[in-house]
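Q: Below are the sequence and a predicted model; questions follow.
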Amino acid sequence: MLAYSTYSEAGGVGKTSTAANLAVAHARAGLKPLVVPLDPQDGNLSRLFGVDDQRTEPVDNIVRHMIRRPKGDFDDLVRSAEGVDIVPEHNMLSDLAEYLRREKEQAEAMGEAFGMHAQLLRVLREAGVPEKYDVLICDPPATEGPHLYNAIHATRSLAIPVEPTAKGRAAVEGLESLVAGLEDQLEVEVGVLAAIPMGFKNTRDQRQILDQIEYPVPEIIGERASLMEGCWMEQCSAFKYVREFRDRQRDYEIETLAQFDRIARHLEQDVGLEAPNPPEPGNLTHEVMSI
């Protein structure tokens, strides 16, 4: 199983859009992806895919499962869009740290162990996610805390959208110490599968910054603000937006879709996962295999 979290300390770099488009790229190749977004803020992955309609309602959600108070089966949480299964975010995520702390205190009072940062992994394993899915993607917030720690504990690997600026370089440089700290704190090994530069304009300064990235860089994605804004407006991936909402296909946008396809293949190959029906990169007429 391929499992990774999309993470960047820098906000506004396209972390959630990257997670969504890579998930669709995996599905286009005949794989079965599950996305577990953990961002408590509005404008999250559930919103992008249009499955956030119950986030304010008193319904079962991922937080209840993480604190051992589920109202139903894990499978009942799952919604689907564009061939991707998603566990929608819920407003209870805003207080995840407090919920986990209370549960830990109650468990310890009963003489039980409760790892605050291992609860998402527990939920996914108990639900049989590694057996049911080919790909797991977590999309935590950029800030450190239980959302991020649970995501990394569950996936053990990162895909990092990178802003090709001095700020982005500082975020990447800080990532090494962050990963080392997480490995010590969580007692797991954390790998970086890829750095994905976003918004590249091919300036000299940007080229110098990219040359300093020590992680694998499978693709460099250019400035695509209009495309990504369109995705949020229509609540869909870039693949669906170009196919259904653009009045004409633009070569540079087709190339961006091809890049997401190629990045997905890179990530799959890193763990020896073979996609059964990979498309020609960027091919919008490709038929997705039913699983």
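A: Now that the structure is in, tell me what you want to look at.
Q: switch to C-alpha atoms for all contacts and neighbour counts from now on
A: Noted.
Q: All the helices of the stretch 51-200 of the chain, residue numbers only.
A: In the stretch 51-200 of the chain, the helices defined using DSSP state H, counting those that start in this stretch lie at 62-66, 96-109, 119-126, 129-132, 146-155, 166-186.
Q: can you put these in JSON lines and add mean neighbour count and distance to D75?
A: Below are these laid out as JSON lines (neighbours: other CA atoms under 10 Å; distance: least, CA to CA, whole Å):
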{"stretch": "helix 62-66", "mean neighbour count": "21", "distance to D75": "11"}
{"stretch": "helix 96-109", "mean neighbour count": "15", "distance to D75": "21"}
{"stretch": "helix 119-126", "mean neighbour count": "18", "distance to D75": "10"}
{"stretch": "helix 129-132", "mean neighbour count": "14", "distance to D75": "10"}
{"stretch": "helix 146-155", "mean neighbour count": "24", "distance to D75": "18"}
{"stretch": "helix 166-186", "mean neighbour count": "15", "distance to D75": "27"}
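Q: Next up, a structure to set beside the first:
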Amino acid sequence: MSDPLTVPVRTTGSAAVAEKLPTEKVVADDKRPSRPSLPRPAQPRVMTVSNQKGGVGKTTTAVNIAAALAQSGLRVLLIDTDPQGNASTALNIDHRAEVPSIYDVLVDGVAISEVMQQCPDVDNLWCVPATIDLAGAEIELVSLVARESRMAKALDAWMRERDTSGVPRIDYVIIDCPPSLGLLTVNAFVAAQEVLIPIQCEYYALEGLSQLLNNITLIKTHLNQDLHVSTILLTMYDARTRLSAQVASEVREHFPQEVLSATVPRSVRVSEAPSHGQTVITYDPQSTGARCYLDAAAEIAHRGAEMKDDA
């Protein structure tokens, strides 16, 4: 197995060019708040971040939870399965058309270790990027054998490879889905054990949620019996409005075990961060948005530890 931090970047002519990515970034004026290390799960936790309703902070949640877990000492892989590649952009990951990506994994059977890149701004965080090629993957997957489980098989093979080679195992795999139910999302559901659903604290917040839950039930019944909704995160919360409080109350009433105590407020800093190729965790560590995502990540990690204790 190749060094997991040596990642092929592109092929020029007949020669494959590999780039040794840095494992540590020195920040001159590091204002990141000191965070206690979080408990490692007994087994890698694979979480799909999904909501078929757009504009709920799905990708923002995926990248910031991933960064928060990694910054707290856990080893995290984020897989970007949205053809728009917004998660790759937010992590400052190269995802030009010629870069090896999740498309190559799903369509051509390339190993995850050959396409993953290390996030330049966050230690312990790697990303499998999405490129524009992924836009055609839905059609190409239709004719392939085991089209719904290609990501699951690739992940299993990658984790076994790490185990046999003595490389430290990954703690979390976070999968960012497109806001639709196609073969890309189905692959993510089949590969995961858990679903994290971000819900915005606005009117029609629960719109489409019943359909998403029905789809998860179908996947659980026919393709992945371990799949379940483990986490719901309330986003775009505005404490100044009665509407946010009403929506939060309604969601907590329907899903008392799944909803995190932490909520993510509307935040200019959270919205600005991706345009700088960063998560809010590194862009403005002292901001309310960063602290809320760090709190949410801590809650997720401690819930995982409780699951281990109950087992």
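A: Alright, I've got the coordinates. From a predicted model like this one, the values you see are computed outputs, not experimental measurements.
Q: what's the TM-score for these two chains?
A: The TM-score (TM-score structural alignment, normalised by the length of the first structure) is 0.78; 249 aligned residues with a CA RMSD of 2.1 Å.
Q: rewinding a little: how about TSV for the helices of the stretch 51-200 of the first structure, with distance to N202 of the first structure added?
A: TSV is the format used below for the helices of the stretch 51-200 of the first structure (distance: least, CA to CA, whole Å):
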stretch	distance to N202 of the first structure
helix 62-66	41
helix 96-109	41
helix 119-126	40
helix 129-132	40
helix 146-155	32
helix 166-186	14
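Q: between the ones you listed, which one is nearest to E268 of the first structure?
A: helix 146-155 (13.9 Å; CA to CA).
Q: whereabouts in the second structure does the closest one align?
A: Aligned by TM-score structural alignment, helix 146-155 of the first structure falls on residues 183-192 of the second structure.
Q: still on that earlier bit, please identify which of the helices of the stretch 51-200 of the first structure is closest to Q259 of the first structure.
A: With CA to CA, the closest approach to Q259 of the first structure among the helices of the stretch 51-200 of the first structure belongs to helix 166-186: 20.4 Å.
Q: Trace P129 of the second structure over to the first structure, please.
A: Per TM-score structural alignment, P129 of the second structure is aligned with P88.
Q: just S113 of the second structure next, same as before
A: Using TM-score structural alignment, S113 of the second structure lines up with D75 in the first structure.
Q: still on that earlier bit, which one of the helices of the stretch 51-200 of the first structure lies closest to L31 of the first structure?
A: Comparing these by CA to CA, helix 129-132 comes nearest, at 10.8 Å.
Q: what's that closest one in contact with?
A: Contacts to helix 129-132 of the first structure, defined as CA atoms under 8 Å, 6 or more residues apart in numbering, come from residues M1, L124.
Q: Can you give the distance of it from its chain's centre?
A: Its chain's C-alpha centre and that of helix 129-132 of the first structure lie 17 Å apart, by CA atoms, centre = their mean, to the nearest Å.
Q: do stretch 200-212 of the first structure as well
A: 25 Å.
Q: buried residues in it?
A: By neighbour count with 16 or more other CA atoms under 10 Å, stretch 200-212 of the first structure contains the buried residues F200, Q206, I209, L210.
Q: Show the end-to-end separation of stretch 69-77 of the second structure, please.
A: Distance across stretch 69-77 of the second structure, first residue to last, is 10 Å (CA to CA, to the nearest Å).
Q: In the first structure, what range does it match?
A: The aligned range for stretch 69-77 of the second structure is 26-34, by TM-score structural alignment.
Q: buried set for the helix ranked longest in the second structure?
A: With secondary structure taken from DSSP state H, the second structure has its longest helix at helix 288-310. Neighbour counts over helix 288-310 of the second structure (16+ other CA under 10 Å) mark 288-305 as buried.
Q: Then stretch 54-74 of the first structure?
A: R55, D60, N61, I62, V63, R64, H65, M66, I67, F74.
Q: who's in contact with that stretch?
A: 77, 87-93, 96, 99-100, 103, 119-120, 122-123, 127.
Q: same question, stretch 223-243 of the second structure
A: 56-57, 189-190, 192-203, 216, 219-220, 244-245, 248, 258-260, 262-267, 296, 300.
Q: switch the cut-off to 6 Å
A: 190, 193-201, 220, 244, 258-260, 263-266 (CA atoms under 6 Å, 6 or more residues apart in numbering).
Q: Tell me the residue in the second structure aligned with M228 of the first structure.
A: Alignment note: M228 of the first structure maps to V270 in the second structure; criterion TM-score structural alignment.
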